[in-house]
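[1] sequence and predicted structure, then a few things I'm wondering about:
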Amino acid sequence: MRSPRPAEEAHSRSGAAVTAEGLGVRGPRGWAFRDISVAAEPGALIAITGPSGSGRTCLLLALTGRMRVAAGHAEVGGHRLPRQMTAVRRSTGLGPVPGVTDLEPALTVAEHLRERALLTRRFGGSLRGLFRPRSARAAESRARIEDALHRAGLDVDALPKGARTAVRDLERLEVLRLSVALALIGAPRLLAVDDTDLKLSPADRARAWSMLRGIAEGGTTVLAVCSEPPADAVVLSTSPHDRPRADDPAHAREEREEREEAGDAPASGPATQRPAPAAGASEAASAPRGADGAGGQRDGQNDEQGNEQGDGRHDAREHEGGAFDAIAEAGRA
């Protein structure tokens, strides 16, 4: 019996179910995210939301086996994290992820597609396939590319210079479609997309979600970071407001232990009753506000302004510190 064509194989592969419980990633300066739980069926459209710097990209990389988790566990397509990261990486594909899968602006659309097809055939196929006739391998690559372009909705002939159009000359939505098509060439069971709706007009945003929804309906699970999730998506939030409150005894104890390890609080005494630091908080942020080493008191007006205006900026910087530390440790598989 003949094996299915690449295009048929891409559609026939089932998507990856995604489950997680208490998932967390921690960097040298704190948590990038934590306490994430989800249960999504194969072919689901999963949206990751949360404020900038709250660990959205870290969560995307963790669920695709490209960042080691520090707490909890997850299962993607039957492969358990963190124990089976390699298997998860092989069954998932990264679309656009800044700093990880950036396209080369000077290369053309055709060059990107051809390069990805060659890499997929060389490292993603079977050893037996390498010994097939050149004409058969070329036909397989063309079929993979055509299928990926169709599913991503990218009409190469409509581009300014066709397949010879450089990436730097593409519109934002076209770059998104190209990045998705490149990931689909490898026929992943789960497609991951970062910054899905970034710098898109409302009309292009609707087109982008329509594309991803169509991919999910075709059987491939889609995991997308966004600012505004569609109504039909399974939503994961990395927002600190969705995490356990500081007045939760177990959570307060954990926070106190972390501060003691960092040397920011005495080993004994009651827990501080201020709000728990957001995920990815730096060690300095754990110190009591308004403290004066000489025993003096801060000016009341400055303290009030700091409470009203400084908290938001502190939280954003602390989130970003933990997230960037974790991303720096991620592999680019």
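    Nice, thanks for sending it over.
[2] when you work out contacts or count neighbours from here on, use the C-alpha atoms and nothing else.
    Will do.
[3] quick one, helices of the chain?
    In the chain, the segments counted as helices under DSSP state H are 6-12, 56-63, 85-91, 109-119, 134-152, 172-184, 202-217, 249-262, 300-305, 311-328.
[4] hang on, Gly43 packs against Gly219?
    Yes - with contact defined as Cα atoms under 8 Å, Gly43 counts as touching Gly219 (4.7 Å).
[5] what comes up buried for stretch 102-117?
    103, 108-114, 116-117 (16 or more other Cα atoms under 10 Å).
[6] spatially central, which residue of the chain would that be?
    Leu60 (2.3 Å; Cα atoms, centre = their mean).
[7] who touches both of Gly43 and Gly219?
    Residues touching both Gly43 and Gly219 by Cα atoms under 8 Å, 6 or more residues apart in numbering: 14-15.
[8] so the two - more neighbours on which side?
    Remark: of Gly43 and Gly219, Gly43 carries more neighbours, 23 against 20, as counted by other Cα atoms under 10 Å.
[9] okay, that one and Ala224: tell me how far apart.
    13 Å (Cα to Cα, to the nearest Å).
[10] tell me the contacts of Thr120?
    185-186.
[11] and the closest residue to Ile145 other than its chain neighbours, what does it touch?
    For Ile145, ignoring the flanking residues on the chain, the nearest one in space by Cα to Cα, 6 or more residues apart in numbering is Ile185 at 6.1 Å. Contacts for Ile185 (Cα under 8 Å, 6+ apart) come out as 116-117, 120, 144-145, 147-148.
[12] this is the comparison structure:
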Amino acid sequence: MDSPHGAAVKAEHFGLKGPRGWAFRGIGLDAAPGSLIAVEGPSGSGRTCLLLALTGRMKPTEGHAEIGRHRLPKKMAAVRRIAALGPVPGVNDLDQSLTVAEQLREGALLQRHYGAPIRSLLRSRSERRATAAARIAAALDAAGLDLATLPKGERTTVRDLERLESVRLSVAIALLGSPQLLALDDLDIKLSDTERTEVWALLRSIAARGTTVLAVCSEAPADAVLLRTGPQEDGAAPETKPSTGAAGTPKITWGTGAKEGAAAGRDADADAKAETKPAPKAEAEPEAKKDSAAKKKAAETGPAIATENDADDTGNADDTGNDDNDDDTKGADDALAEAGRA
């Protein structure tokens, strides 16, 4: 597998605001291609939103970022083509019912359909299978996953993998497309100290091959380009510009996290509720007066005309979600039929 030249990651006053307030804001970053970037912060401080925004999956609200030659938020689709997601819970979870081989073949098939150049579709079936097998072997090697060490080899189901093995498998699938940026979320969850050391060693090796790595974690290694979210330890307001530490230390950026945004969201909800309180009921008019007024109005305006409620014309959002599931199922079947044994 050819080592791609990683994407430089730059951001200035980068922020994203949601229904409950700011998920993050004031982010500044300048990381060279092939860097190991660690997003450090407490849970709920906007770390995952920042990861998804920098990979073109969420649209930022303020500021801008540049991933390689592509500027966000205008070039989100272009950024998605060069940025691959490793394990991101709730976004690209592995299919627990598939075997490891099936999961890899499905990833290779999807990459061939959506990421490979059009000329590759003109190759013979045997040549396509050989290319897919070579990509899978190279990705497994880069991710440090040896199928022979699994309980049932390539036939091991995903649900039977250990946490570290699952991370390696997700990384291997992400590397099938030779991305310029690899992003991982919640890297150190459910890992022992020894396993965390192994994962960071893996990410360093991927960065050394030329791929820029962006990893969300609760505690970053000392040699990573550090990007922090959430309030500072001393309780002071977060900085909105990068600060440079002593010689040899990485550049650190503080960003406003989701805790502040949640408070803003609660205030906004309270204001909205105050505005929507029902008005006090007016005193009831005497029945005789109401009947007289109603008869007078009917005589002047004629019979009332009923109107239809058009609120349901927008349809049900579920109607648009089934086609994608059908395509994914068909893709998995094709992967098993065409890709062959890894």
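    That came in fine, so what should we check first? Since the structure is predicted, the reported quantities are computational estimates derived from the model, not experimental observations.
[13] fetch the TM-score of the aligned pair.
    TM-score for the superposed chains, counting by TM-score structural alignment, normalised by the length of the first structure: 0.72, backed by 253 aligned residues with a Cα RMSD of 2.3 Å.
[14] could the buried residues of stretch 102-117 of the first structure go into JSON lines alongside distance to His251 of the first structure?
    Shown next, in JSON lines, are these (distance: Cα to Cα, whole Å):
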{"residue": "Leu103", "distance to His251 of the first structure": "42"}
{"residue": "Thr108", "distance to His251 of the first structure": "51"}
{"residue": "Val109", "distance to His251 of the first structure": "50"}
{"residue": "Ala110", "distance to His251 of the first structure": "52"}
{"residue": "Glu111", "distance to His251 of the first structure": "51"}
{"residue": "His112", "distance to His251 of the first structure": "48"}
{"residue": "Leu113", "distance to His251 of the first structure": "48"}
{"residue": "Arg114", "distance to His251 of the first structure": "51"}
{"residue": "Arg116", "distance to His251 of the first structure": "46"}
{"residue": "Ala117", "distance to His251 of the first structure": "48"}
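[15] alignment lookup: Leu202 of the second structure to the first structure.
    For Leu202 of the second structure, the aligned residue in the first structure is Met211 (criterion: TM-score structural alignment).
[16] apologies, that question was intended for Ile67 of the second structure.
    Counting by TM-score structural alignment, Ile67 of the second structure corresponds to Val76 in the first structure.
[17] tabulate the helices of the first structure (TSV), appending distance to Ala278 of the first structure.
    Formatted as TSV, these follow (distance: least, Cα to Cα, whole Å):
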stretch	distance to Ala278 of the first structure
helix 6-12	41
helix 56-63	14
helix 85-91	27
helix 109-119	39
helix 134-152	37
helix 172-184	31
helix 202-217	30
helix 249-262	11
helix 300-305	20
helix 311-328	6
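[18] deepest in the core, which of those helices is it.
    The highest mean neighbour count among those, using mean count of other Cα atoms under 10 Å, belongs to helix 56-63: a mean of 26.
[19] relative to the second structure, which residues correspond to it?
    The aligned range for helix 56-63 of the first structure is 47-54, by TM-score structural alignment.
[20] that stretch against the first structure, how far on average?
    Stretch 47-54 of the second structure, aligned to the first structure and superposed, deviates on average by 0.3 Å (mean Cα distance after the TM-score superposition for the first structure).
[21] roughly how far is that stretch from the heart of the chain?
    Centroid separation for stretch 47-54 of the second structure versus its chain: 6 Å, with Cα atoms, centre = their mean, to the nearest Å.
[22] same question for stretch 326-342 of the second structure.
    25 Å.
[23] which residues sit against it?
    101-102, 105-106, 108-110, 125, 128-130, 132-133, 136-137.
[24] what do we get in the second structure for Arg26 of the first structure?
    By TM-score structural alignment, Arg26 of the first structure lines up with Lys17.
[25] please apply the same query to Gly124 of the first structure.
    Matched by TM-score structural alignment, Gly124 of the first structure corresponds to Gly115 in the second structure.
[26] now do Arg142 of the first structure
    In the second structure, Arg142 of the first structure lands on Ala133 (TM-score structural alignment).
[27] if I look at that match, how far off is Asp326 of the second structure?
    25 Å.
[28] do Arg209 of the second structure as well
    Using Cα to Cα, Arg209 of the second structure is found at 37 Å from Asp326 of the second structure.
[29] which of these two has more neighbours?
    Neighbour count, other Cα under 10 Å: between Arg209 of the second structure and Asp326, Arg209 has more, with 16 against 10.
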